[in-house]
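Asker: Sequence and predicted structure below; questions after.
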Amino acid sequence: MLLDVTAFASTHPNPVLEAFGALENGSRTVISAPATLSADQTAFHATLDRMAGGVGDPGTSGPISLTQPAAITHVTQRVPLSELPSLRGLSLLQQLALLDRSDMSRFASDHPGVLKTLASRPPAATVVDAWWTGIPAAKQRDLATAAPGVVGNLEGVPYAMRDRANRTYLSDSIRGIRDQMRAGTGRAAGDDLTRRLHMLEQVRTSLQDGSSSEPRALIGLDPSGEGTAVITVGDVTTADYVGYLVPGMFSSVDTQIVKFAASSQQIASDQQAMLDRLEPATATRPTPTVAVVAWLGYHSPGLANVETLDLAKQAEAALTSSVQGLRAIRGPHQPFISVMAHSYGSTASLLAVQSGGLSVDALAIVGSPGSPAQSASELSVTDGNVWVGQAASMDPVPATGLFGSRPTDPAYGAHLFGTAGATDPLTGGWLTAAVSHNDYFVPGTESLRNIELIGIDRADLVLGLDRAK
């Protein structure tokens, strides 16, 4: 079950007003660069990076962004090893791929901060995809071994390789924390290590296949601080339908990743059962397949930091990058992509599809505190396939519109789906109501059933259908 207690966790006389803030605008400068970088051009690239404060990499969201064509010509001229720490983005990736295994390992050991910056500010997924496919398989394996935290989080690297790298990164991180604890620390540092160790062990637990035996993969991991993690259920490389599940407030990796992965599996299993019923395999056509992404790729807010959209903007950038990574990997064989988002996560998702950087085939939001867009027509969602649900009796959050327009309003132009309970015409069973802010993804509810149908492009079977007028 997803957990978001925005409306109920505060002692403020108006907890919803206390919980949400306002959007601020930013600006960005784009500098174009050639696809082929000589040694001199690499040095020029590094100079630009330093001038930009280290944010001059393709695909970043900083004030200066260096863009390059997707067609990458791989460099063959090495720069001195001592100069690599000054490089960023594609330049650094290209040079790392020229190192032998021992030099890769030595660089990773000597310059963890450089690799952390690379992982947090990578090139665009299409650039990474072109670079990765152009280096030998042996070099790919060496990079994944020497720098698992980089390879595991690079959008554009195949998911199977990212899963292997991130599992190595996870094990290395757990071992490193245990070594620190054995060496002895102060009380505060020891408490932090204990918390981080528990968080990473929760990630490890969440990777265990559930009852459906759908494979799980770890395609994103940041073991520092509050942490982030992205886990797939099913094969996103081949699935016909891929859904991103985006949580709201109080959804930390430490407390929620195991439940969140289970919720994603529930959705994937339900959707596959629906497809088996609706589109059974024939001699010439197999039943379509499903994968769901348990996307905890941002730090969701608590009471101390929910008053602004800062974390929503971070989530906007991260979710956009994640979906762009899927599109880069899938190439001409694109799946039907949906986003299923709750509460604060819905506002982050709305920001992403409003910005133009993210385009999806369906968007289903519940318990939403508002949209910066004035209407669904401003969103990059195929055919206006924007859906919204509200548990009207016990969820006050959607009525506030504190982040802008209210998606539940008729003027917004979204499709409304039922949450109050109904008989399922497919099974004849009773679907229960989503009573409060945290009930939308409870198994057996009308709300979850409708969200699942939206994710497999079966809007014709959604219950409580009502185009807002």
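Answerer: Arrived safely.

Asker: Could you use CA atoms for every contact and neighbour count after this?
Answerer: Noted.

Asker: What is whatever helix or strand E452 lives in packed up against?
Answerer: Under DSSP states H and E, the secondary-structure element containing E452 is helix 446-455. Using 3 or more CA pairs under 8 Å, 6 or more residues apart in numbering; DSSP states H and E as the contact criterion, the neighbours of helix 446-455 among helices and strands are strand 241-246, helix 253-278, strand 336-342, strand 362-366.

Asker: burial count for the residue nearest to E214 when sequence neighbours are not counted?
Answerer: With CA to CA, 6 or more residues apart in numbering as the measure, G234 is the residue that lies nearest to E214, at 5.3 Å, once sequence neighbours are left out. Other residues near G234 come to 24 when the count uses other CA atoms under 10 Å.

Asker: OK, contacts around G234?
Answerer: When contacts are counted by CA atoms under 8 Å, 6 or more residues apart in numbering, G234 is found next to 214-216, 268, 290-292.

Asker: hmm, 7 Å instead?
Answerer: For G234, the set of contacting residues under the criterion of CA atoms under 7 Å, 6 or more residues apart in numbering consists of 214-216, 290-292.

Asker: any chance of the helices and strands packed on helix 446-455 in TSV, plus mean neighbour count and distance to S109?
Answerer: Conversion of the helices and strands packed on helix 446-455 to TSV gives the following (neighbours: other CA atoms under 10 Å; distance: least, CA to CA, whole Å):
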stretch	mean neighbour count	distance to S109
strand 241-246	26	34
helix 253-278	21	27
strand 336-342	26	38
strand 362-366	27	43
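
Asker: Buried among the contacts of G234? Make that a ChimeraX selection.
Answerer: Here is the ChimeraX command that selects only those of the contacts of G234 that count as buried (16 or more other CA atoms under 10 Å):
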select :214,216,290,291,292
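
Asker: next up, a second structure to put side by side with the first:
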Amino acid sequence: MDIKTLHDAGFGNLTTAKTAFDTLATAFGQHVENWQHDVVDRLNHSEWTGTAAGHATTRIQTLHDELHAAQQEIGLISRALHDAAEGFAAAQAHLISALDDAKAQGLTVAPDGGITWDNDPNSLTFAGHGAPEHAKDIRDRISAALTEADHADRTISKRLAHFTTNASNATGLDSTVATNDTAAANALEQVPAAGTDPNSVQDWWNGLTDEQQRRMILNHPDQIGNLDGIPATGRDQANRINLQRSKDTLQRQLDALGPEPDMFSGGADSNGIPVKNSHYDDWKKQHDDLVDQMNGINAIEKRLNTPVDDAHPPTFLLGFDNAGHGHAIVAVNNPDTATNVSTYVPGTGARLGSISGDIDRSDAMVASANAANRKAGDFTTTTSSITWVGYDAPQNLVPQAADDTYAKNAEDKLHGFEVGLHATHQGNIANNTILGHSYGTTTIGYTMKDKGLPVDNVVLIASPGAGVDTARDLHIDPSHVYAAQSQADMIGMAGAVDPGGLADNFWDNLKGEYGFGDDDHHLIHGRQTTVPEFGANVLPTDPNAGHSDYWNNGSPTLAAMGQVIAGR
């Protein structure tokens, strides 16, 4: 598709053809009705019996089914032509808009897409000092419009070719084929249910024209934004809508709460102790929860709107809702186009309101991976790090962080997300890493143990146990399992509670007293991931690092994470 072809294209013939097929479908439908009334019904109510009558009834019913199937196929061709006209018209409108804006800004667009302008400040037609930036924007918009037209052309051509084949070989007369074709056409207008296989979702999405995709985003952002198998750019557009809607709703709820009530009612009990206002605690809890979520939204907005530079790559909002404590998935760099992709799963306390620090960690890991690549002389490889707060994480150490239910409940969500990354990636992901911190490692471990994950590496930072006894139980080559835990990290005090772990710890302690202990140790969710018996590669740490210090500037663990993510 080129500029002139799209600009000059007339879609009247498509509309005319669509109208003709509508007319044909109506006339054909009337013919089917007449056939039903004049032939089928009469035969069924006749008194004709016998072998010949049976054969005739069967053949006539078959013919009736074939006529009905043909009517359905004719109607589906009309729908395809409508979608074609709509898709091409939208692409053409976007192209014309870009060309009109170029003319208004003093830019000249050549037929091959080249853009020139008057660069003389003393000239009456001087395009201005911002011309280079304007030209880049126009060039991008023209390219997007041509790509949109190409996509519409491929999509509609495939659909029409299918119906042409059905008509030429008579498969379109099969009622099962017509029913399946109708279901497929209807499915294009319906968002797949949550939990649908991401590869099927991707096939559905690719079957839509760009204009249909835009409508889905605008009309169903809550479904599209959180659906694995939708490309990152589409999810991002939908979730920005979700983000703004949730922000408006939260603000209305905050306003409705009114001012903070007095903590005490003004009276005192028999002991002279002030009586607490019964409404204060309820107000305080609601207020603090709303403010916490609003803080998370503001942090996401701030990062999304940060000007792009070397230290701040573009970000994409791949998931968002404010149910419960809220969820969000934020990618630094586009995971669909990045060479290497890493997903970071935070642990206890992870929620919408605390996501700011987790996004900072993704920024740090991208920078660390870039540093590893530059050190190897590679200045072209790109890395995306995704902060995945897509599950309900425990919010306190006791009792929630001791409960593996949070990890088990996250398995389907994490598995679907990782499969979705491969479904939407442009080509194969060169190096795919899953990385968790604290309870996030438990979530990863349970998912890998029970469902497997399509990843090349797993990194377990400050793990209280990954729900498995050895690295090989994660269903990945143990040489690609990495773990880190500082000797100053108090997570090492999260002792086992299960009988097996308690027995192993008792036995190891007993051996230690006699000088032949091997430091094997079980924590609350399984064997410590840094002991030799677990079988992971142990990453370097700052011996004084606390539980949340592994991403500090200069941290040897952060440098090692970058090397793993970069495949170095």
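Answerer: That came through fine. This one's a predicted model, so the numbers in the text were calculated from it and none came from an experiment.

Asker: which of the contacts of G234 of structure 1 sit farthest apart?
Answerer: Checking the contacts of G234 of structure 1 against each other with CA to CA, the farthest-apart pair comes out as R216 and V290, at 12.7 Å.

Asker: before we move on, the earlier item: out of the contacts of G234 of structure 1, which sit inside helices?
Answerer: Using DSSP state H, no member of the contacts of G234 of structure 1 falls within helices.

Asker: if we can go back for a sec, whereabouts in structure 2 does the next helix or strand after the helix holding E452 of structure 1 align?
Answerer: Under the assignment DSSP H and E, the closest C-terminal helix or strand after helix 446-455 of structure 1 is strand 466-467. Against structure 2, there is no aligned range for strand 466-467 of structure 1 (TM-score structural alignment).

Asker: And stretch 443-454 of structure 1, by the same measure?
Answerer: Against structure 2, stretch 443-454 of structure 1 falls on residues 553-564 (TM-score structural alignment).

Asker: Name the residues of that stretch that are buried.
Answerer: Buried-residue list, stretch 553-564 of structure 2, by 16+ other CA under 10 Å: 555-564.

Asker: Now for the residues you listed: which two are most distant?
Answerer: S555 and V564 (14.7 Å).

Asker: counterpart of Y169 of structure 1 in structure 2?
Answerer: Mapped onto structure 2 by TM-score structural alignment, Y169 of structure 1 lines up with N242.

Asker: Assign that match to helix, strand or coil.
Answerer: Secondary structure for N242 of structure 2, judged by DSSP: H, G, I helix; E, B strand; the rest coil, is helix.

Asker: show me what contacts it?
Answerer: With contact set as CA under 7 Å, 6+ apart, N242 of structure 2 has these partners: 221-222, 320.

Asker: Kindly recompute the last result at 10 Å.
Answerer: Under the criterion of CA atoms under 10 Å, 6 or more residues apart in numbering, the contact list for N242 of structure 2 reads 220-223, 225, 236, 248, 319-322.

Asker: Keep only those of these that are in helices.
Answerer: With helices taken from DSSP H, the overlap with the contacts of N242 of structure 2 comprises 221-223, 236, 248.

Asker: Same list (these) but as JSON lines, adding neighbour count.
Answerer: JSON lines is the format used below for these (neighbours: other CA atoms under 10 Å):
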{"residue": "P221", "neighbour count": "22"}
{"residue": "D222", "neighbour count": "19"}
{"residue": "Q223", "neighbour count": "19"}
{"residue": "D236", "neighbour count": "26"}
{"residue": "D248", "neighbour count": "13"}
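
Asker: And stretch 394-403 of structure 1, what's buried?
Answerer: Taking 16+ other CA under 10 Å as the neighbour-count basis, stretch 394-403 of structure 1 is seen to contain the buried residues 395-403.

Asker: Show me what the residue nearest to E214 of structure 1 lines up with in structure 2.
Answerer: Across the two structures, G234 of structure 1 finds its equivalent in N333 of structure 2, going by TM-score structural alignment.

Asker: Excluding covalently adjacent residues, which one is nearest to Y159 of structure 1?
Answerer: Excluding its sequence neighbours, the residue lying closest to Y159 of structure 1 (CA to CA, 6+ apart) is I219, at 6.4 Å.
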